[in-house]
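*Asks:* the amino acid sequence is not available; the structure is as follows:
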């Protein structure tokens, strides 16, 4: 089954699906700054565009370009910001 997700007044939208490896979402982030919370470990792949991420236990923003990824531990939060629409794949593991 495919699920539809919408966050931050529609500025982040994704489609969720499940594989044998676990749940994943693929979506688009509109320009802006957003804070996300995690229940599971997340592996975030930037597919198109670019964003900056402020990860747990860090004080500096990291630039994440298309073709790159970052990981966030379970039960934490992280921030992202972008000035262009950015497509992503998020794997929950």
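*Replies:* Noted; the coordinates are in hand. Just so it is clear, the model here is predicted, and its values are computed rather than measured. Residues are numbered from 1 along each chain as shown.
*Asks:* going by C-alpha atoms from here, please, whenever you check contacts or count neighbours.
*Replies:* Fine.
*Asks:* strands of the chain, start to end?
*Replies:* 3-7, 12-19, 22-29, 32-37, 42-48, 50-54, 62-65, 69-72, 77-82, 86-92 (DSSP state E).
*Asks:* would you list those in TSV and tack on mean neighbour count?
*Replies:* What follows is the strands of the chain, written out as TSV (neighbours: other Cα atoms under 10 Å):
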stretch	mean neighbour count
strand 3-7	12
strand 12-19	16
strand 22-29	18
strand 32-37	14
strand 42-48	19
strand 50-54	20
strand 62-65	16
strand 69-72	16
strand 77-82	18
strand 86-92	21
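*Asks:* quick one: neighbours of residue 30, just the number.
*Replies:* 18 (other Cα atoms under 10 Å).
*Asks:* contact partners for it?
*Replies:* Residues counted as contacts of residue 30 (Cα atoms under 8 Å, 6 or more residues apart in numbering) are 11-12, 82-86.
*Asks:* contact partners for residue 66?
*Replies:* So residue 66 contacts 45-50 (Cα under 8 Å, 6+ apart).
*Asks:* another structure for you, compare them:
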């Protein structure tokens, strides 16, 4: 996994979710692909998805339970997980998590 995103436009206004527990910025690549780059502070949250997503964990540690799953899986720096569209996932961040969300 690359350590940076090159040749992007950044939306200056931040996205703030869950009373500041998750903060991200949207980035748009030269080909029009949209991604979100952000942090999730230690918390337990549920995210709903519209489009399919791949969550790339850049730093930190978290546990994730996908919709309709009973098992929690751990993810740390250098790992990723996929979520189908029109679904959700529960995430527990053990420590602050840096992530890139790849849409579509």
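*Replies:* Received, thanks. Please read all numbers here as calculations on a predicted model, not as lab measurements.
*Asks:* ok, the contacts of residue 66 of the first structure vs residue 37 of the first structure, which is closest?
*Replies:* The closest of the contacts of residue 66 of the first structure to residue 37 of the first structure turns out to be residue 45 (Cα to Cα; 16.7 Å).
*Asks:* grab the nearest non-local neighbour of the counterpart of the closest one in the second structure.
*Replies:* Matched by TM-score structural alignment, residue 45 of the first structure corresponds to residue 56 in the second structure. Spatial nearest neighbour of residue 56 of the second structure, excluding adjacent residues (Cα to Cα, 6 or more residues apart in numbering): residue 80 at 4.3 Å.
*Asks:* any idea what that neighbour aligns with in the first structure?
*Replies:* Under TM-score structural alignment, residue 80 of the second structure pairs with residue 69 in the first structure.
*Asks:* specify, as a residue range, where stretch 15-22 of the second structure falls in the first structure.
*Replies:* Counting by TM-score structural alignment, stretch 15-22 of the second structure falls onto residues 5-12 of the first structure.
*Asks:* which residues does the matching stretch contact?
*Replies:* 13-16, 27-31, 34.
*Asks:* 7 Å instead, please
*Replies:* By Cα atoms under 7 Å, 6 or more residues apart in numbering, the residues outside stretch 5-12 of the first structure that reach it are 13-15, 28-30.
*Asks:* for the nearest residue to residue 51 of the first structure once chain neighbours are set aside, what are its contacts?
*Replies:* The shortest distance from residue 51 of the first structure to any non-neighbouring residue, by Cα to Cα, 6+ apart, is to residue 82 (4.6 Å). The contact partners of residue 82 of the first structure, taken as Cα under 7 Å, 6+ apart, are 31-33, 50-52.
*Asks:* preserved in the second structure, out of these?
*Replies:* Checked against the second structure using both residues aligned by TM-score structural alignment, their matches' Cα atoms under 7 Å, those keep these contacts: 31-33, 50-52.
*Asks:* ok, residue 76 of the first structure touching residue 40?
*Replies:* No - judged on Cα atoms under 7 Å, residue 76 of the first structure makes no contact with residue 40 at a distance of 8.8 Å.
*Asks:* which residues do these two both contact?
*Replies:* With Cα under 7 Å, 6+ apart, residue 76 of the first structure and residue 40 have no common neighbours.
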